[in-house]
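Asks: what shape does this take:
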Amino acid sequence: MKKSKKDVQIEAVKAIFSGDLLLEDAMKKYGVKDKRTIVSWMKAFSPLFRDNEYSRNTISEETAQAPAVNEYIVKENQLLKRVIILQDQLRELEEKNAQIQAHRNLLMDKVARLELKLQAREKREATPDA
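Replies: Down below sits the predicted model:
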């Protein structure tokens, strides 16, 4: 049996409020192109999750309440900011790693050349002068 549009919307909001899906993941899963659409669903259906079985969880039924839409968006934005900061740190570390590898390669090249010079000198000293 095919789900009604309202059932799909409720399912999406339930997944977001329960933490099963991030907003962007819900958009992909339910084929929503605009973030505002999901946010409007969250605003429309958030009272349902506060007043019925959707707001209950297995840990504590008394304290479980769906977060307000604004709280959810603020939390999501904080997580996204943290991801951006971590991506920036990763990029910096990758750049430093590339510099270190380039410096290592230069040093390895110098060591190889010095070893060749040392071998050549040892050969010259080992061979009797004519």
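Asks: contacts, neighbours, all on C-alpha from now
Replies: OK.
Asks: the chain: helices as residue ranges?
Replies: 5-18, 23-30, 35-51, 69-126 (DSSP state H).
Asks: can you put the ones you listed in CSV and add mean neighbour count?
Replies: Shown next, in CSV, are the helices of the chain (neighbours: other Cα atoms under 10 Å):
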stretch, mean neighbour count
helix 5-18, 18
helix 23-30, 15
helix 35-51, 16
helix 69-126, 12
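Asks: just want the most central residue of this structure.
Replies: In the chain, the residue lying closest to the centroid (Cα atoms, centre = their mean) is V83, at 5.5 Å.
Asks: quick one: end-to-end distance for stretch 13-26.
Replies: 8 Å (Cα to Cα, to the nearest Å).
Asks: chain center to that stretch: distance?
Replies: 16 Å (Cα atoms, centre = their mean, to the nearest Å).
Asks: again, but for stretch 113-126
Replies: Distance, centroid of stretch 113-126 to centroid of chain: 53 Å (Cα atoms, centre = their mean).
Asks: and this one, so I can compare the two:
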Amino acid sequence: MATVQAVSEATSSWDPYARGCPSRDLLDRIGDKWSILVLGELGEHGASRFTQLRKRLSGVSEKMLTQTLRALERDGLVLRTVYPAVPVRVEYELTPLGETLRKPLKALTEWSLGHTEDVLAAREEYDARAEQVS
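Replies: Now for the predicted structure:
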């Protein structure tokens, strides 16, 4: 197991703006559209079955949800539990590490809800200016 000093030295040399940095890869993962929504859903509703998640995440394909859940599981953010039953029952939930993302993701969600009208207005203004230039 790494010592606190070794971990501190490693993290101080990470630069998310540098290509190939593990922290950049992690930002890409948690910033992905479906990852944010899956993590948010699991944070709000707790353990959920695949079909429950798919219903709640309007527009996600079965393939994309499967890929997203596998990637989040690989990164240690989601736990997949298989219950031996007929048919087999599988549930997904946040791990303790995944739980640490609830607060920042909630802040992003609240920001987006509070500023949607501002962004929509900015888009309209931009589009109008772009149309005048064309």
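Asks: care to give me the TM-score?
Replies: For this chain pair, the superposition-based TM-score is 0.30 by TM-score structural alignment, normalised by the length of structure 1; 58 aligned residues with a Cα RMSD of 3.9 Å.
Asks: ok, back up a step: look up how far A26 of structure 1 lies from the residue nearest to the centre of structure 1.
Replies: 19 Å.
Asks: next one: H103 of structure 1
Replies: 46 Å.
Asks: and E71 of structure 1, by the same measure?
Replies: Counting by Cα to Cα, the gap from E71 of structure 1 to A26 of structure 1 is 17 Å.
Asks: go on, R124 of structure 1?
Replies: For R124 of structure 1 relative to A26 of structure 1 (Cα to Cα), the value is 75 Å.
Asks: buried residues in the helix or strand where E110 of structure 2 lies?
Replies: Using DSSP states H and E, E110 of structure 2 sits in helix 102-133. In terms of neighbour count (16 or more other Cα atoms under 10 Å), helix 102-133 of structure 2 has its buried residues at 102, 105.
Asks: other SSEs contacting that helix?
Replies: helix 33-45 (3 or more Cα pairs under 8 Å, 6 or more residues apart in numbering; DSSP states H and E).
Asks: tell me the buried residues in the helix it packs on?
Replies: For helix 33-45 of structure 2, using 16+ other Cα under 10 Å, the buried residues are 34-43.
Asks: let me have the residues you listed in a markdown table, extended by distance to E124 of structure 2.
Replies: As requested, those are exported to a markdown table (distance: Cα to Cα, whole Å):
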| residue | distance to E124 of structure 2 |
| --- | --- |
| W34 | 26 |
| S35 | 28 |
| I36 | 26 |
| L37 | 26 |
| V38 | 30 |
| L39 | 31 |
| G40 | 29 |
| E41 | 31 |
| L42 | 34 |
| G43 | 34 |
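Asks: closest to V90 of structure 2 among those residues?
Replies: Lowest distance from V90 of structure 2 to those (Cα to Cα) belongs to L42, with 13.9 Å.
Asks: name the helix or strand for the residue lying closest to the closest one once chain neighbours are set aside, please.
Replies: Distances taken as Cα to Cα, 6 or more residues apart in numbering put E93 closest to L42 of structure 2, at 5.9 Å, once the chain neighbours are dropped. Element membership of E93 of structure 2 [criterion: DSSP H and E] is strand 89-94.
Asks: buried ones in that strand, by neighbour count?
Replies: 90-94.
Asks: any idea how far the residue nearest to the centre of structure 1 lies from A112 of structure 1?
Replies: 43 Å.
Asks: what do you get for E95 of structure 1?
Replies: E95 of structure 1 is 26 Å from A112 of structure 1, by Cα to Cα.
Asks: cool, and D51 of structure 1?
Replies: 75 Å.
Asks: and E125 of structure 1, by the same measure?
Replies: 20 Å.
Asks: mind listing what R80 of structure 2 touches?
Replies: Contacts for R80 of structure 2 (Cα atoms under 8 Å, 6 or more residues apart in numbering) come out as 73, 90-93.
Asks: host element of it?
Replies: Assigned by DSSP H and E, R80 of structure 2 falls in strand 78-83.
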